[in-house]
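>>> Fold the following for me, if possible:
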Amino acid sequence: MAQQGAAINESLDLAERAWTMAPESSAVLVNLVAARSLAGKLDSALEAGRLLAGSNQEAMAAIGRAYLRIHETSLSGSVSNAAAELEVLARGLRERGESHYLGVALLNLAYLYVAAGRPELALASADGAVAELTGMELTTARLARAFALAYLGNMTGARAELRAASQSALPGQALEVALEAGQIEALLGDGNLGWLAIDQLGRDVEPSTDNGEQALYAKVLLEARDGDVVGATRDVERLQLGQPRTAVAFEAQRLLVNGLVQALAESREASDFIRRGTALAAAQGAAIWEQFGTALQGLADRELDPSSAVISVARTSPVSLSMLAEAVLRRAPDLSATAFEEVINEAERRPWRWRASTRRAVLEGSTPRAASAARVLGRIGEVEDIQLLSDASKRLRDRLAPRIALSLSRRLAERVLVEDLGRVRIHVGTRVVEGGEVRRKVLALLCLLLSKSGFALTREEVLDDLWPEHDPSSALNSLNQTVYFLRRVFEPSFADETSPGYVGQDGETIWLDPELIDCRSRRCLEIIRSMPGDPTPEGATALATEYRGRFALDFAYEEWSASYRDALHASYLRVIEQAVLRDLDSGHFDRGTFLAERAAEVDPEAEEIQVALVRLYRHTGAHAAAAERYESYARAMRDLGIEPPTFTDI
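Predicted structure coming up:
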């Protein structure tokens, strides 16, 4: 109970006293191993583990052996062998129904699988552990699950697990949660969030303890990410090589982070650390760290072309490139086109890991490194980066630089949908602009362009349609002012250098960008044009759903809108009438009724539609509805001086 409450000292005291009274009890030894590990007394925990491994109860002895194998992996023990032994143990525990020990085995397997570069298996094991465990061990299982999700690229899920772990953590576990959160964010997430976690531990951590050194390791990673080479160099020297810890493959990680820091400092010592760390990880079967080291070796050696290493790692363990984002960005100008594209692909998979470092690199000045970073940021940046890239393009000696900010601006631009059937309404992303809120000439220009092929007109055509009574100079001035205000309908804070280009204007032409702007009438036209022959049922249904009324009723009496409005409406009626008659002939009365009712809503005077509805209602047994529809139809015909056919003749 004390252990489950994470009262560490009390738990240890109880376990030690129990061992004194029953030194050969396997159950007591299991608790002693756990209590000593929790208290950070690894040497004495390993001693208890050896005693447990010698138990005459094979099931308990297997647990002891597994514990020893796991801890051996922190230095040089085989990750592959430890995982295999735990897999056997887990199968036995499952068969015997020992859910608690099974959960612990699955929890440890999850961490082994992460180091082995098998995050899918790690996630499955962590899920199993979460299902079996309670108390503080459930919290640890959630942390293992967070690690697996982070390596799989699901940082949203990983952070959700970290929050759940923090909320369920028992007294005394806050250190463990903060430590793991710091490492996850340092390697694969957001550096600022990593610092927030590490700050909970205190930045002046004591590396002589297990948790202390792991916190120091995360701190070094964060300093390296921030470009604080001085701080990282100072702190990396405090890591205690050769000391056993609870983290899998931690010795290899210590060697490799030494190599990373030395590489960022451009020290010749980097290569030896990287070589040793990579070789150790390979011998252990810690594939994620072997790939990390392979990539780092190619990036650290200035005499080598890093391209082959980057391509190789990108195709086997692309997450390693994200873990080494800063080192990759330093060598980006030296990469081949293929290798650079692999880097961008990985940055797009985990943009949160790259953005801060890429922004810093862009701000370096006019260096090739800054130009390469700008190309990466152009693919993963956020709205705030558009101005940054625009400013950078003025100083970067790269022919592609001016296009990067525009490309990002267009990628992030809110798409526009103009509801131009019936009363006009403009949707800019999630923002809605009612037509009545827009200056009339501005709305007219928008609708005029929407009614034209390619959303484009010559300047003279616009002037003739919208300002026919003005002299050329006055009309041109009005047009320029109207374009000014139209741009700000889409972009209230319009700036020419960062605009995605919703509205274009040159000396002769004015246009809307069809990649950024769509409208309901154009969607209807596309459906109609997709059916050059007889309408298909699917096409007719789609058209009936899209068509909401006649084009731009705000300008019902404007000459420039009439031809487009009438042609579109006539095409709509042609398709729907044909589809309704076919449904009548083929017996698809429900579909025909839907089409006819929609058409009657938008054009109550459509005679063929009214007659078809009467027939459809009669065929479906809706006789009262048929009679009422007939009376409405008959009145309309008589108002026109035409005697309608009788109800029975329809």
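>>> contacts and neighbour counts: CA atoms only from here.
Will do.
>>> since we're on residue 514, how many residues are nearby?
When neighbours are defined as other C-alpha atoms under 10 Å, residue 514 has 16 of them.
>>> looking at it, it is touching residue 454, isn't it?
Yes - contact criterion C-alpha atoms under 8 Å: residue 514 and residue 454 qualify, at 7.1 Å.
>>> how near is the spatially closest residue to residue 284 that is not a sequence neighbour to residue 439?
In this structure, residue 284 finds its nearest non-sequential neighbour in residue 78, 4.2 Å apart by C-alpha to C-alpha, 6 or more residues apart in numbering. According to C-alpha to C-alpha, to the nearest Å, residue 78 stands 73 Å off from residue 439.
>>> got it, and residue 608?
To residue 439, residue 608 is 39 Å away according to C-alpha to C-alpha.
>>> what sits up against stretch 111-121?
79-80, 82-83, 110, 122, 144, 147-149, 151-152, 248-249, 285-289, 317 (C-alpha atoms under 8 Å, 6 or more residues apart in numbering).
>>> what's the neighbour count on residue 429?
Residue 429: 12 surrounding residues under other C-alpha under 10 Å.
>>> Quick one: residues contacting it.
Residue 429 touches 414, 415, 416, counting by C-alpha under 8 Å, 6+ apart.
>>> Against residue 611, how distant is it?
In terms of C-alpha to C-alpha, residue 429 sits 41 Å off from residue 611.
>>> again with residue 328
From residue 328 to residue 611 the distance is 71 Å (C-alpha to C-alpha).
>>> My read is that residue 281 contacts residue 287, right?
Yes - taking C-alpha under 8 Å as the definition, residue 281 is a contact partner of residue 287 at 6.7 Å.
>>> Please identify which of these two sits among more neighbours.
residue 281 (32 against 23).
>>> this one next, for a side-by-side:
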Amino acid sequence: MQLPILSLLTSRVQMQQRDYEPAIAISHAILETVEPGSQESDHALLNLVTLYLQAGSAGKSRSLATRLRETTSSDQLRLIAEGTRLMLAAGGNGSLAAVTRHLQQMAQQQQGVHPHYYGVTMLNLAVNQMLEDDPESALATSNEAIEALEGTSSRIELSAALVARAFALTLSGRVEESRSIVERASIVDEIEVAFERADLLDSFIDPDAARSVLDSLAERPEASARLLFNLQGAWFYARRGKDQEAKASVAKLESQVEFMFIGQATLCRLTEAYVAVASGAANGPELCDVAYVAARQQGALRWMHIAQLLRAFCDGEEEFGSAIKIIGHRSPWNVTHVADLVGRRIEDFDESVIPFIANSAAIHPGRWRFVLRDRIQKAPTGEGLVSARLLEPIGDRSDVQRLRAYARRQRRIPGASNLGRHLARQLADRAMVEDQSRVSIVVGNRVVQGSMIRRKVLALLCFLLTRPDFSSTRDQVLDALWPELDPPDALNSLNQTVYFLRRVLEERYVEDLSPGYLHHDSDLIWLDSDLVTSRSNDCRRLIKALPMSPDPDQVETLVEAYHGRFALDFEYEEWAAPYREWLHASYLEIVERAVADDIETGHFERGINLARRVLDVDPNAEHIEVSLLRLYRASGAHAAAAEQYAHYATAMREQLGIEPPPLDSL
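Predicted coordinates for the structure are as follows:
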């Protein structure tokens, strides 16, 4: 016969695997063979409390928690039993404040002594803090829960703690961090994540991705999964105008009598109220009041705030707008939670309400894109401008075309004509022209070698890079690039070249959707310096920003940036020479002074490193090479000095036809 302690371990393993029936049977069998109040009895009861709760039998869990509290001699387990009783009560209308106080008392006694118990306590406290509309505290608490549980075998609880952290991050607008945490939680225990992931996606992050997660809940056999599917399903369907499906989900909630999680009854009331309001049911206001009173009495501030928003929606746009401003100021995530209802009134709000909506949209853009796109698509003639303006700052690439189509369709609305253009610029890949030595263009992840571009097209690009603000008159371009052609022929060539350059910078160029890398308006042609930059211009800005005596770090930044002479593809073009020579001479002047300072101050190693890098770029920089020789000699590197002198002497003889001075004289 297996010892009770081994049976308890088996039961724990089965619980972590959600194999509830055999785990419950083992724990009951243990109770029949051990003395009440013994350690084995205590832990068998504790197993059963947790097992029945996870299996959806809250009543049995409650009675066993009472039995544990009355029979155990352990103060720690007595606290846990009482905490379980309070949390089950809070599944109905029990006080969240009472739960919080008790959990905090438990945590004080468990910290540093019982990591599993402490982790579970902090997890439950984090859940409570979320219901109290305090994601900042919930984030700190869930972090402690995760730290405690990571060193235990409590897979389900660790996954739940990770999800609690993800939810707090999401409400605070840290969506990318939340995504990574949810993925980690899914690896730990995918089932535990499903409901919260469906809620996070549909309510805050990406409603289009919520359906598949919700469907995975529907396939689970557990009573808790059915409850959570109906809860989230009611919101999911109502948000999409599927009133009958939403009402069917609410009807199934009414048959759920067991309480499985804190705040369950209040959330069910709120869900019923939301479905009624969203569907326009006559009893919507009454149900909102019921949900509000329940949430306020329980201390579930998050549900209370949402109930306030629902009731205000029923009372008209003025009351709804006021509620959005009041609640949105403190907890913008609650405004996002009812974004679909906000969308219905968005064109009618007073202007003072719009910044609060915009703030919510900036924090949770994925949710608001879903709502605003729908409003724009359905907007009749003369409407939808507010939705379109709110979408512009948060849209993705697909919204450029959507907003431009709206602008054309609603062109008679003042202020609509330029919608989408700012977004196109905001999301455009920046173009970086590598224009030192051989030319290439990097646009996002795409690299275009200069050798693959028509010569005049590349020449136009490089010519504009030499000009102040990347701008030139049309006549200057024609004189530089087509001096041999008559004006009409030259202008025709310019137009063709502009056509091809736009498609180099933007493969799928469409004038109405373009962010505008290259502009050609009547007498002017220019590159947008916010979208296009070049290595030579980065160096030019660095040079112009340097003080008369730059420090070594500033010189290092310039040397790191400078890769060689400008546009060797056009080495013999007259228009390129002045810019190329000025830039190179300025670079050499700065580094020569820096090397000379290193010689004078005895920073030989730094000076040697700097001089070598300059000679890699320009092997014919005579003054730098002489300075390098001096640095080698001063640092005692005589062999290196001799080898460098051989190169220097050969260059003097072959390139200048003169005999170099002796090494000792340098």
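>>> hang on, the earlier thing: overlap between the contacts of residue 429 of the first structure and the second structure?
Under the criterion both residues aligned by TM-score structural alignment, their matches' C-alpha atoms under 8 Å, the contacts of residue 429 of the first structure that remain in contact after alignment to the second structure are 414, 415, 416.
>>> So what does the second one match up with in the second structure?
Meaning residue 415 of the first structure. For residue 415 of the first structure, the aligned position in the second structure is residue 430, judged by TM-score structural alignment.
>>> number of nearby residues for its match?
Residue 430 of the second structure: 19 neighbours (other C-alpha under 10 Å).
>>> Quick check: closest non-adjacent residue to it.
Nearest to residue 430 of the second structure is residue 531, by C-alpha to C-alpha, 6+ apart, at 4.9 Å.
>>> Tell me the spacing between the counterpart of that neighbour in the first structure and residue 447 of the first structure.
The alignment partner of residue 531 of the second structure in the first structure, by TM-score structural alignment, is residue 516. To residue 447 of the first structure, residue 516 of the first structure is 15 Å away according to C-alpha to C-alpha.
>>> out of the two, which sits in the busier spot?
residue 447 (22 against 18).
>>> pretty sure that one is touching residue 420, no?
Yes - assessed by C-alpha under 8 Å, residue 447 of the first structure is found in contact with residue 420 at 7.4 Å.
>>> Common neighbours of those two, please.
In contact with both residue 447 of the first structure and residue 420: residue 552, using C-alpha under 8 Å, 6+ apart.
>>> what's the mean deviation for the strand or helix carrying residue 149 of the first structure versus the second structure?
Using DSSP states H and E, residue 149 of the first structure maps to helix 135-151. Mean deviation of helix 135-151 of the first structure relative to the second structure after superposition (mean C-alpha distance after the TM-score superposition for the first structure): 3.7 Å.
>>> Neighbour count: residue 328 and residue 611 of the first structure, which is higher?
Neighbour totals were compared for residue 328 of the first structure and residue 611, and residue 328 leads with 23 against 19 (other C-alpha under 10 Å).
>>> Name the SS class of the alignment partner in the second structure of the more buried one, please.
Taking TM-score structural alignment, the alignment pairs residue 328 of the first structure with residue 342 from the second structure. What DSSP: H, G, I helix; E, B strand; the rest coil gives for residue 342 of the second structure is helix.
>>> same check, this time on residue 248 of the first structure
Counting by three-state DSSP, the backbone at residue 248 of the first structure sits in coil.
>>> and the counterpart of it in the second structure, what does it touch?
Mapped onto the second structure by TM-score structural alignment, residue 248 of the first structure lines up with residue 262. Contacts for residue 262 of the second structure (C-alpha under 8 Å, 6+ apart) come out as 87, 88, 90, 91, 92, 127, 128.
>>> how far away is residue 262 of the second structure from residue 635 of the second structure?
From residue 262 of the second structure to residue 635 of the second structure the distance is 74 Å (C-alpha to C-alpha).
>>> Assess the claim that residue 169 of the second structure and residue 177 are in contact.
Yes - between residue 169 of the second structure and residue 177 there is a contact under C-alpha under 8 Å: 7.1 Å.
>>> The two: which has the busier surroundings?
Shown here are residue 169 of the second structure and residue 177; by other C-alpha under 10 Å, residue 169 has more neighbours (21 against 13).
>>> any idea what residue 356 of the first structure aligns with in the second structure?
With the correspondence set by TM-score structural alignment, residue 356 of the first structure lines up against residue 370 in the second structure.
>>> Tell me how many other residues crowd the closest residue to its match other than its chain neighbours.
If the residues on either side of it in the chain are set aside, residue 370 of the second structure comes closest to residue 207, at 6.8 Å by C-alpha to C-alpha, 6+ apart. Neighbourhood size, residue 207 of the second structure [other C-alpha under 10 Å]: 21.
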